[in-house]
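Q: test case, fold it:
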Amino acid sequence: MLNIANTLYAWRREARRFALATVVQVSGSAPLPPGTALAVDTDGTAVGSISGGCVEGAVYDLCQQMLQDGGSPVRARFGYSDDDAFAVGLTCGGEIDVLIQRVEPTEQPHLTTALEEVAGGRPAALAQVVDGPGGLLGRTLSLLGDGSAYDGTLGSEGEDRVVVAQARALLRAGRTARIDVGGDPGTCPRRLSVLIHTHAAPPRMLIFGAVDFAAALSQAGRFLGYRVTVCDARPVFATAARFPHAVEVVVDWPHRYLAATEVDARTAICVLTHDAKFDIPLLSLALSLPVAYVGAMGSRRTHEDRIQRLREVGVTAGQLSRLNSPIGLDLGAHTPEETAISITAEIIAHTHHGTGRPLSNGTGPIHPAHEHPLARETPHFLSA
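A: Predicted structure coming up:
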């Protein structure tokens, strides 16, 4: 539901009643991930999407009915219709489960606080019961800031503690996921399925080398939702005027800046300097860090020389296997802008375990689900 946090926050402040339809599970090829939501208020105004258009009309009608009749939250499943291409169904071939509930102005006041945090661009997580005892279905718990404080309850202190622990981990990773809890008589006896919506700080893209390619890449990275930093040791090139799409432009030796800055498991590091005096100390450090992606620009000859130099300074074979060099996918790119698309395409493929092959050359679902240690379903989700 955090994809429509701004509108929901406004509706809560105006004390509007609304119906909320949330995607809680997907299978096969489905257009939108769990956590995506559509809401309808009492005036019939709709915001958001749960299927990219396939079943919006049917879900809108169910929301209208929920607003009129009230009652407990309900689950609805939508899938592909073989009999009638125009029947309610997902023509992409997948299936989605949707939870539809009515949200009263006075219910779950902590929900307003969580929505306010997200609308303000601050990190927050929202745990929503999507399967379990009827009285708990749709109930939420909010995690604010870095996860050190939470508000609301899912039913018991034991259940809250179990869910909060996993929600903190997912918030740090910036992932929305569905988890199963319960079955432990001592702490959490009831079995619940909980969808944890997260809005984390944007992931970082660190671009080293204040070159024309960096200007195009910083624009592409920002478009994808990254917080972009450009770093170069040469002050004449590393200026804010040359890189208006970067959040910050830093004048420093690349390896020194990387050693001092904060990175995490979502960080993308792009080395565009192709100069050994910068590259070797920088890549030696980058390949030892728990980041999502490390890529380096250069020709095949530059790459071979770079690999040899990295081996000589003690970089292991396992660390070298993490290096994407020459950087980018083979798109036949020539211009800085085309090269930026090539690099970001590789980052997307790497992040979501894509093959980089044309979809027209493959078979099977185009949106496969990937396992995460904490949950069954973990599509990357950064709210708009």
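
Q: okay, CA-based contacts and neighbour counts for the rest of this
A: OK.

Q: number of nearby residues for residue 208?
A: Residues near residue 208, counting by other CA atoms under 10 Å, number 30.

Q: cool, the one 10 residues further on as well?
A: Number of residues near residue 218 (other CA under 10 Å) recorded here: 25.

Q: could you do residue 353 as well?
A: Residues lying near residue 353 (other CA under 10 Å) number 12.

Q: same check, this time on residue 371
A: By the criterion of other CA under 10 Å, residue 371 has 11 neighbours.

Q: got the contact list for it?
A: 377-378 (CA atoms under 8 Å, 6 or more residues apart in numbering).

Q: for comparison, sequence B:
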Amino acid sequence: MLDLAADLVPLLDAGVPLAAVTVTAVVRSAPRGVGASLVVTRDARVIGSISGGCVENDAVMLGLDALRTGAVRRARFGFTDDGTVTPIAAGLACGGAVDVVAYPLDESVRPALDAAREGRRASVRLDLDGEPLVLERVAAPRLIILGAGEHAAALCRLGAAAGFRVTVCDDWALLATRERFPDAAEVVVAAPHDYLATLDDADERTAVCVLTHDERLDVPALRAALRMPVGFVGAMGARATVARRAQLLRHAGVTDAELARLHSPLGLDLGGASPEETALSVVAEIVASRHAADARPLREGSAGRLHRGEASSTDAAASCAARSA
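A: The predicted structure follows:
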């Protein structure tokens, strides 16, 4: 539910009655894990998803019932342990089942939603008829874009859509504007390396992408970024530019070990060339790097779970217990 904060806060501000449906347990396999939520309004507007479509209709009906009655509702959607289909739902395409709870939302969730919308760590404890449910969301991963050209604008849009908290920094105030980067959490006018020197909270979930296209700016910025405890450092440029920049970085004191961390040319080879296609390739490389994935097509993979984030029934039960403690 916290991942829907950007949509829910305006509805709460407008006084729209809301009810959430949240997955509390997973049996065998399901498209989404424990904590996945959708929210419904009285006129059946739906925000979010709990299954990617398999049981959404039943979940919406359950949520509308909770909204109408003001009461907590529980159900299991999918296949039961003996292999039969629950009477409530047609079943999950993956052959598993999910336990869900539906409950009205009130102003008590606002502080957590505000924190989640701002990309900060958020947590809310819900008392649902005497059974506690704790929903948590870690702080959003950070994407720091150095340079404010057209490729940066496209990367900001896609990065924000992918869940990153995006900062754009450029020393040219004419380009680094809120109007050009409405999806950025912050827009900074400063020399990129000077901005990086102010950061004291960068960590392995931070990605730095240098798109300045100016050696006077990108060399000191990369030297600073490669010495920070960030998880990803990338720089855009043609292969000749990359080779020359590597020489300049060595002359600036960057070691071979530090240089080995640099993803440049930046992005996966998707074959596209437009700013949007390039941004997609960059976000894809950042995500693949963060999960130590090889970025192959899923059809070329071996048997087993498609996505590493999917939880087995044991994992899901343990996760639910932890959140309900």
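
Q: ok, residue 130 of structure 1 - how many residues close by?
A: The number of residues packed near residue 130 of structure 1 is 30, by other CA under 10 Å.

Q: same check on residue 321 of structure 1?
A: By the criterion of other CA under 10 Å, residue 321 of structure 1 has 10 neighbours.

Q: how close does it get to residue 283 of structure 1?
A: Using CA to CA, to the nearest Å, one obtains 12 Å as the distance from residue 321 of structure 1 to residue 283 of structure 1.

Q: contacts for stretch 218-230 of structure 1, please.
A: Stretch 218-230 of structure 1 is contacted from outside by 202-210, 214, 238, 243, 245-250, 340-341, 344, using CA under 8 Å, 6+ apart.

Q: let me see the ranges of the strands in structure 2.
A: Taking DSSP state E, the strands of structure 2 run over residues 18-27, 37-41, 46-48, 73-78, 97-105, 122-128, 131-137, 142-146, 165-170, 186-189, 206-210, 232-235, 262-263.

Q: would you list those strands in CSV and tack on distance to residue 292 of structure 2?
A: Formatted as CSV, those follow (distance: least, CA to CA, whole Å):
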stretch, distance to residue 292 of structure 2
strand 18-27, 26
strand 37-41, 27
strand 46-48, 28
strand 73-78, 32
strand 97-105, 29
strand 122-128, 26
strand 131-137, 22
strand 142-146, 17
strand 165-170, 21
strand 186-189, 28
strand 206-210, 14
strand 232-235, 12
strand 262-263, 14
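
Q: nearest to residue 322 of structure 2, out of the ones you listed?
A: Taking CA to CA as the criterion, strand 131-137 is the member of those that comes nearest to residue 322 of structure 2, at 8.4 Å.

Q: tell me the angle that closest one makes with strand 97-105.
A: Angle, strand 131-137 of structure 2 to strand 97-105, by axes from the mean of the first three to the mean of the last three CA atoms, to 10 degrees: 90 degrees.

Q: among the contacts of stretch 218-230 of structure 1, name the buried ones.
A: Using 16 or more other CA atoms under 10 Å as the burial test, those include 202-210, 214, 238, 243, 245-246, 248-250, 340-341, 344 as buried.

Q: these two touch, right, residue 66 of structure 2 and residue 105?
A: No - using CA atoms under 8 Å, residue 66 of structure 2 is not in contact with residue 105; the gap is 9.9 Å.

Q: these two: which has the busier surroundings?
A: The neighbour comparison of residue 66 of structure 2 against residue 105 (other CA under 10 Å) goes to residue 66, with 24 against 18.

Q: which residues touch that one?
A: Applying CA under 8 Å, 6+ apart, we find residue 66 of structure 2 in contact with 19, 72-73, 102-104.

Q: next: residue 340 of structure 1.
A: Counting by CA under 8 Å, 6+ apart, residue 340 of structure 1 touches 213-214, 216-217, 220.

Q: map it onto structure 2.
A: In structure 2, residue 340 of structure 1 lines up with residue 279, judged by TM-score structural alignment.

Q: repeat that for residue 221 of structure 1.
A: Looking across to structure 2 (by TM-score structural alignment), residue 221 of structure 1 lines up with residue 159.

Q: next, count neighbours for its match.
A: The local packing count at residue 159 of structure 2 equals 26, with neighbours defined by other CA under 10 Å.

Q: quick check: it vs residue 94 of structure 2, distance?
A: Residue 159 of structure 2 is 30 Å from residue 94 of structure 2, by CA to CA.

Q: distance of residue 9 of structure 2 relative to residue 125 of structure 2?
A: Distance, residue 9 of structure 2 to residue 125 of structure 2, using CA to CA: 18 Å.

Q: next one: residue 39 of structure 2
A: The spacing between residue 39 of structure 2 and residue 125 of structure 2, counted by CA to CA, is 17 Å.

Q: these two: which is more packed in?
A: Comparing residue 39 of structure 2 with residue 125 by other CA under 10 Å, the one with more neighbours is residue 39, at 28 against 16.

Q: quick one: contacts for the nearest residue to the more buried one once chain neighbours are set aside?
A: Nearest residue to residue 39 of structure 2, sequence neighbours excluded (CA to CA, 6 or more residues apart in numbering): residue 20, at 4.2 Å. With contact taken as CA under 8 Å, 6+ apart, residue 20 of structure 2 is in contact with 1, 37-40, 63, 102-105.

Q: rerun at 6 Å
A: 38-39, 102-103 (CA atoms under 6 Å, 6 or more residues apart in numbering).

Q: how about residue 258 of structure 2?
A: Taking CA under 6 Å, 6+ apart as the contact definition, residue 258 of structure 2 lies against residue 226.

Q: same thing but 8 Å
A: By CA under 8 Å, 6+ apart, residue 258 of structure 2 lies in contact with 226-227.

Q: again with residue 355 of structure 1
A: Here residue 355 of structure 1 is in contact with residue 349 (CA under 8 Å, 6+ apart).

Q: right, and the strands of structure 2 - which one's nearest residue 84 of structure 2?
A: Counting by CA to CA, residue 84 of structure 2 lies closest to strand 73-78 out of the strands of structure 2; the figure is 8.7 Å.

Q: residue 288 of structure 1 corresponds to which position in structure 2?
A: Counting by TM-score structural alignment, residue 288 of structure 1 lines up with residue 227 in structure 2.
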